[in-house]
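Novice: quick check, what structure comes out for this input:
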Amino acid sequence: MHDDSAAAAPDVARVPSQIGEPAPRRRSLPRLLGAFLRDVFRTRLDKSRARIRVVAFGFAAIYCVVGGRLIQLGMRPDTPDTFKHVAAEAAAAARPDIIDRNGEILATDIRVMSIFAEPKRIIDKDEAVELLTAVLPDVNARELRDRLSSRKGFAWVKRGVTPKEQEEVFRLGLPGVGFLPEDKRVYPNGPIAAHVLGLTNVDNAGIAGIEKYIDDQGLGALHGAGFNLSAADMKPVRLSLDLKVTYALRDELLQGIAKYKANAAAGAILDVNTGEVIALASLPDYDPNTAAAEALDKDHINRLTVGVYEMGSTF
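Specialist: Sure thing, here's the model as predicted:
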């Protein structure tokens, strides 16, 4: 008896302690899944944040480099090569001569000097405007001040100045003001065949007549691509016109206007065998050397090519 009770005592003593211990709690499947997903999302979010930081730092570095380079270029003065390139593009390009059927020159280029300015090098803009307009009275002071106040590295002061004007501006000794040679179109015979030849603008580009036709045939594209050829490199454009016959025709028309007190007159002489135009004149005409604006006047149209007439009036 003693042995059995003694042997059972330890088991009885352990029962209360086993009953008092809390039973392990089992976590449900949804909670486990939710915890797993939270860990996954947290890990991916951490990785995404790191990538975003790297990308943001890369863009910031690129912007800093580009911005610094732009500031450097903006503060650096134009190099001589850069300025020469800009000036060469601004200068009027050469054009081929226009001659009549006998080789007489109808239109050609001459070399003239033009005055330009480098606004960045001009310290006192008002003083420069005052001095320049004093020797160049036909230059508008307000427009010149606006050009000199711009941030551009090149600005025109006046195109095609006379030798006297060039000398007077040279004596001023203004820093940032210089001279640039360029080509200017001239018509030695004045208004003779003006409607046929047409005219050019201040940049020596054709805007009417044969001059515009020459540009449309490829000269304008060459100039636009940077090929500034000299007149010696280009073959003259030969027309079917005869300068002497054209002069005689115009003179007859002038006499007819004076005799009959007419407002206008026009005439043409053709080669009956080939259909070539030997002479053509329309009055009133204009001198493309000095009165280019008159070419746009309705009274100065070419009445043989633009005028509209009833059929009964042509016979």
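
Novice: only C-alpha atoms from now on, for both contacts and neighbour counts.
Specialist: Noted.

Novice: and for Leu174, the neighbour number?
Specialist: For Leu174, the neighbour count with other C-alpha atoms under 10 Å is 17.

Novice: for this protein, what's the longest helix?
Specialist: Longest helix in the chain by number of residues (criterion: DSSP state H): helix 29-75.

Novice: chain center to that helix: distance?
Specialist: 42 Å (C-alpha atoms, centre = their mean, to the nearest Å).

Novice: the protein: helices as residue ranges?
Specialist: Taking DSSP H as the criterion, the chain contains helices spanning 2-20, 29-75, 80-90, 125-135, 141-148, 163-172, 194-197, 209-214, 220-224, 243-260.

Novice: looking at these, which is nearest to Ala117?
Specialist: Closest approach to Ala117 among those is made by helix 141-148 (7.4 Å; C-alpha to C-alpha).

Novice: residues of that closest one that come out buried?
Specialist: Neighbour counts using 16 or more other C-alpha atoms under 10 Å place 141, 144-145, 147-148 of helix 141-148 among the buried residues.

Novice: here's the other one to compare against:
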Amino acid sequence: MMSLRVSLDGARATAIEKARQRLVVVAVMFGVVFSVMALRIVDLGLFQAVSETRYAAQSFLTPTALRADIVDRHGVVLATNLKTASLYADPMRILEPEQVAAKLSRLFPDLVEAQLLQKLQGNGRFVWLKRKLTPKQMWQVNALGLPGLAFQEEEERIYPQGRLAAHVLGFTDPDGRGLAGVEHYFDARLSDMDKVDEPLALSVDVRVQHALMDEVQRSVDRFSAIGGAGLVMDVRSGELLAMASVPDFDPNEPAASPEQAFFNRASQGVYELGSTFKAFTLAMALEAGTATIASHYDASEPIKVSRFTIRDDHPQNRVLSLPEIFVHSSNIGAAKMAMEVGTEAQQDFLSRLGLLRPASLELAEVGHPLVPDRWRDIATMTIAYGHGIAVSPVQLASGLSAMVNGGDLHPATLLVKSADQKAKADR
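Specialist: Next up is the predicted model:
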């Protein structure tokens, strides 16, 4: 009996020990499972949130692309890039949006607090707050110690010469895309990563540009004009050494200028350029053989065509020689000269000078000439002295250059031409 009790006690002890071991194994397994679950929860709640924030930032933050410099014909820098930074926020990490909006609007008076608050209370993970900060502004933002704010390194386009040649250069948007001028026309070339180290050389000479701009502005002020334009062209190549339009703007801050300041009066504006066209009429008659330097035209009486009357502003009331028609700016003499040449020949001559189509200038801001829908006799006569047709000053300069360089037509260009390119011209 005694031996049986001892045997049962031993079996019971062995069973209890095995049960304890199993419980320990199960407890360890549960502990491992809960640990894995806890780590996964932390990963989802913390690290993945940070990862999503970084992903969101990477999705929206495309740093401003590098961009080639623009220089004048002597290598003077007209446009270049400088490193800067822009401020953005992750609204999901902004704990007190009202406080952040208030502090940032006090730091940057150009930012509207209500608009900032609307951005900071959004459901997205990324929003721009202010672009192109200075180092001092970055330090001031950091000093606020506000979580959820960060900086993105960017490139800022600057124009060291300020307003000089603004209509030639144009400007870019905050992301570095050309919006006007050669910045827009050559946008692909300037942003080509294989050519960012190769400056784009223009035909402009900053010294000539300064002198021209001063003269145009002085003339506008003198006559209280609403605007003015001027250009300097090398008649042997068509290269523009300077081109000015007033009013102008600062390409460093284009938003600060009124809309009318962006209008390029030298290339975009088209005008009835009056008696300057008489040079074309004389050249046309001489080329056609309908007149010689010894030819004379009766300018003693006005010309009446239907309900129109053509008069001279400075009447000489006599027969004028061909040089006298030009010297005394006789509308009557020019009209008679054009009628001898004929309408078709006049159209052909002006077309060959590029006056009936937009100028082939390296700008998007190029105006379309205004010509008669029906080119009747009255149009032939008035166009002879620059009325009834409207062209840009750039077109006028290109056409006149062929009158003084031996008959070679070089379309206006903003690029420096090679010797071979200068040798090619239409006659």
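
Novice: what TM-score do we get after superposing?
Specialist: Comparison of the two superposed chains (TM-score structural alignment, normalised by the length of the first structure) gives a TM-score of 0.67, and 232 aligned residues with a C-alpha RMSD of 2.6 Å.

Novice: that older thread, can you lay out the helices of the first structure as TSV showing distance to Met234 of the first structure?
Specialist: Formatted as TSV, the helices of the first structure follow (distance: least, C-alpha to C-alpha, whole Å):
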stretch	distance to Met234 of the first structure
helix 2-20	115
helix 29-75	39
helix 80-90	19
helix 125-135	37
helix 141-148	35
helix 163-172	28
helix 194-197	18
helix 209-214	12
helix 220-224	12
helix 243-260	22
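
Novice: winner for burial among those helices?
Specialist: Sort these by mean neighbour count, taking mean count of other C-alpha atoms under 10 Å, and helix 194-197 sits at the top with a mean of 23.

Novice: what range in the second structure matches that helix?
Specialist: The alignment of helix 194-197 of the first structure onto the second structure (TM-score structural alignment) covers residues 166-169.

Novice: against the first structure, what's the mean shift for that stretch, could you check?
Specialist: Plainly put, stretch 166-169 of the second structure ends up 0.4 Å away from its match in the first structure on average once the two are laid over each other (mean C-alpha distance after the TM-score superposition for the first structure).

Novice: could you check how far that stretch is from the centre of its chain?
Specialist: 8 Å.

Novice: what's in contact with that stretch?
Specialist: The set of residues that contact stretch 166-169 of the second structure without belonging to it, under C-alpha atoms under 8 Å, 6 or more residues apart in numbering, is 78-79, 180-183, 243-245, 248-251, 262, 264, 363.

Novice: apply 6 Å and report the result again.
Specialist: With contacts defined as C-alpha atoms under 6 Å, 6 or more residues apart in numbering, stretch 166-169 of the second structure is touched by 181-183.

Novice: which residue in the second structure aligns with Val12 of the first structure?
Specialist: With TM-score structural alignment as the criterion, Val12 of the first structure lines up with no residue in the second structure and falls in a gap.

Novice: go on, Arg111 of the first structure?
Specialist: Under the alignment defined by TM-score structural alignment, Arg111 of the first structure corresponds to Lys83 in the second structure.

Novice: I'd say that match and Glu155 touch.
Specialist: Yes - A contact is recorded between Lys83 of the second structure and Glu155 when judged using C-alpha atoms under 6 Å, the distance being 4.6 Å.

Novice: those two - which one has more neighbours?
Specialist: Glu155 (21 against 14).

Novice: residue in the first structure paired with that one?
Specialist: Residue correspondence, TM-score structural alignment: Glu155 of the second structure in this structure matches Asp183 in the first structure.

Novice: the closest residue to its match other than its chain neighbours and Tyr260 of the first structure: what is the separation?
Specialist: Using C-alpha to C-alpha, 6 or more residues apart in numbering and skipping the chain neighbours, the partner closest in space to Asp183 of the first structure is Arg111 (4.9 Å). Between Arg111 of the first structure and Tyr260 of the first structure the distance, using C-alpha to C-alpha, to the nearest Å, works out to 43 Å.

Novice: repeat for Arg147 of the first structure
Specialist: The gap separating Arg147 of the first structure from Tyr260 of the first structure is 52 Å, by C-alpha to C-alpha.

Novice: before we move on, what about Cys64 of the first structure?
Specialist: From Cys64 of the first structure to Tyr260 of the first structure the distance is 80 Å (C-alpha to C-alpha).

Novice: same deal with Arg151 of the first structure?
Specialist: Arg151 of the first structure sits 59 Å away from Tyr260 of the first structure, going by C-alpha to C-alpha.

Novice: hang on, the earlier thing: Ser105 of the second structure: which of the contacts of stretch 166-169 of the second structure is nearest?
Specialist: Of all the contacts of stretch 166-169 of the second structure, the one sitting nearest Ser105 of the second structure is Glu183; the distance, using C-alpha to C-alpha, is 32.6 Å.
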